[in-house]
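Engineer: This is a predicted model, with the sequence first.
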Amino acid sequence: MKRWLPSPLLSLAVFVVWLLLVATVEPAHLLLAALLAVLLPLSVRRLREEQARMRRPLVAMKLALVVLWDIVLSNIEVARRILGRESRIHPGFIWIPLDIRNPHGIAALAGIITMTPGTLSAELSPDRRHLLVHCFHLGDAAATIAQIKARYEAPLREVFP
């Protein structure tokens, strides 16, 4: 089984994302999704340094709910600022010191930050200890860093050993 599905979660994700992208469950697309779910992880297996090992799935599910909630709130906040006076927008960059060392956890953190409207992961330092983030509106840099570390990085450290 491990030979044909080296990463079952990745295969499942590819399968589901393909079906969501094509927005149909016709037999041909089900077959194509299954084919992609098997072939893509097999083809990229050699490119990965190490396999992603997740633990604490309940923490991961709770984090997913937090991220979804933050995406909704961030959409509202960004829309409010865009529709308001331009002088009330203060963009800026911040370097977030990282406690997480797992490369998969760092990638997940960068993805979460980028998916959340109003923030964008811009660069990872060569030593993987700092993440540069652009904020559409940066009020208090220290508070923003603390919020990202508490809401996203801390749970990711539990999920990725």
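Structural biologist: Looks like it came in fine.
Engineer: Only C-alpha atoms from now on, for both contacts and neighbour counts.
Structural biologist: Noted.
Engineer: how about the helices in this protein?
Structural biologist: 8-22, 27-44, 57-83, 103-115, 141-148, 154-159 (DSSP state H).
Engineer: These: which one's closest to Arg129?
Structural biologist: helix 103-115 (9.5 Å; C-alpha to C-alpha).
Engineer: residues in contact with Phe160?
Structural biologist: Residues in contact with Phe160, defined by C-alpha atoms under 8 Å, 6 or more residues apart in numbering, are 52-55, 102, 104-105.
Engineer: returning to that earlier point: can you put the helices of the chain in JSON lines and add mean neighbour count and distance to Pro97?
Structural biologist: Shown next, in JSON lines, are the helices of the chain (neighbours: other C-alpha atoms under 10 Å; distance: least, C-alpha to C-alpha, whole Å):
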{"stretch": "helix 8-22", "mean neighbour count": "15", "distance to Pro97": "28"}
{"stretch": "helix 27-44", "mean neighbour count": "15", "distance to Pro97": "30"}
{"stretch": "helix 57-83", "mean neighbour count": "14", "distance to Pro97": "20"}
{"stretch": "helix 103-115", "mean neighbour count": "19", "distance to Pro97": "11"}
{"stretch": "helix 141-148", "mean neighbour count": "13", "distance to Pro97": "8"}
{"stretch": "helix 154-159", "mean neighbour count": "18", "distance to Pro97": "12"}
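Engineer: one more structure, for comparison:
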Amino acid sequence: MKRYVPQPILSLVLLVTWVMLSNRVGPGEVLAGALFGLGIPHLTRAFWPGLRLARPLLVAQYISALLRDIAVANLEVALLVLGPKKRIKPAFVRYPLELKNEFATIVLASTISLTPGTVTVDVDLKGRALLIHCLNAPDPAALVQRIRRKYETPLKEILP
């Protein structure tokens, strides 16, 4: 089965996304979505690392927590930007990594960049650190602890 559908979740996501973008559920849309869902994973097979998820159910929790954090961060950034400018305390924060898995490190860097108000500026794999720019970081140590607790610790369990 893996030979025909190398990335089943990606295939399903592509199919559903295509049907949603088409704004119709007809045989043509479903067929086109299925072709994209089966074709794109085959064309991009060389780019996918051989992932081994130690706790696949934790992925759903991770994604739901990330989506919730993105929504909350959007509101916080809006209040910061629309409020008095003196409240904003931007900072560059060096984040020491505990992750050993290179792919997990990239997922963490992307997670940080997806969250409004923070962006990963540099990934130093040799020095095992990320450089993060934060729109409002009155306490950089608290930011490091929050990222470690909410994102890095679950990633260590998901991608050992």
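Structural biologist: Now that the structure is in, tell me what you want to look at. Quick caveat: nothing in here was measured; it's all calculated off a predicted structure.
Engineer: Once they're superposed, tell me the TM-score.
Structural biologist: The TM-score (TM-score structural alignment, normalised by the length of structure 2) is 0.87; 160 aligned residues with a C-alpha RMSD of 1.9 Å.
Engineer: quick one on the thing from earlier: of the helices of structure 1, which approaches Leu132 of structure 1 most closely?
Structural biologist: That would be helix 103-115 among the helices of structure 1, by C-alpha to C-alpha, at 9.4 Å.
Engineer: what sits up against the closest one?
Structural biologist: Contacts for helix 103-115 of structure 1 (C-alpha under 8 Å, 6+ apart): 52, 67, 71, 100, 119-121, 131, 133, 152-153, 156-157, 159-160.
Engineer: how far apart are that helix and its match in structure 2?
Structural biologist: With mean C-alpha distance after the TM-score superposition for structure 1, helix 103-115 of structure 1 departs from structure 2 by a mean of 1.9 Å once superposed.
Engineer: Next, the angle helix 57-83 makes with that helix.
Structural biologist: Orientation of helix 103-115 of structure 1 against helix 57-83 (axes from the mean of the first three to the mean of the last three C-alpha atoms, to 10 degrees) gives an angle of 30 degrees.
Engineer: re the thing from before, which of the contacts of Phe160 of structure 1 tops the neighbour count?
Structural biologist: Gly105 (23 neighbours; other C-alpha atoms under 10 Å).
Engineer: That one -> structure 2?
Structural biologist: The alignment partner of Gly105 of structure 1 in structure 2, by TM-score structural alignment, is Ala104.
Engineer: and the gap between that match and Leu80 of structure 2?
Structural biologist: 31 Å (C-alpha to C-alpha, to the nearest Å).
Engineer: residue contacts, the residue lying closest to Val16 of structure 1 once chain neighbours are set aside?
Structural biologist: Residue nearest to Val16 of structure 1 in three dimensions, not counting chain neighbours: Ala33, with 7.7 Å by C-alpha to C-alpha, 6 or more residues apart in numbering. Applying C-alpha under 8 Å, 6+ apart to Ala33 of structure 1 gives the contacts 14-16, 18-19.
Engineer: With respect to Arg48 of structure 1, which of these is nearest?
Structural biologist: Nearest member of the contacts of Ala33 of structure 1 to Arg48 of structure 1, counting by C-alpha to C-alpha, is Val14, at 16.7 Å.
Engineer: Who are the contact partners of the residue mapped onto Pro6 of structure 2 from structure 1?
Structural biologist: Matched to structure 1 by TM-score structural alignment, Pro6 of structure 2 sits across from Pro6. Contacts for Pro6 of structure 1 were tallied using C-alpha under 8 Å, 6+ apart; they are 41-42, 45.
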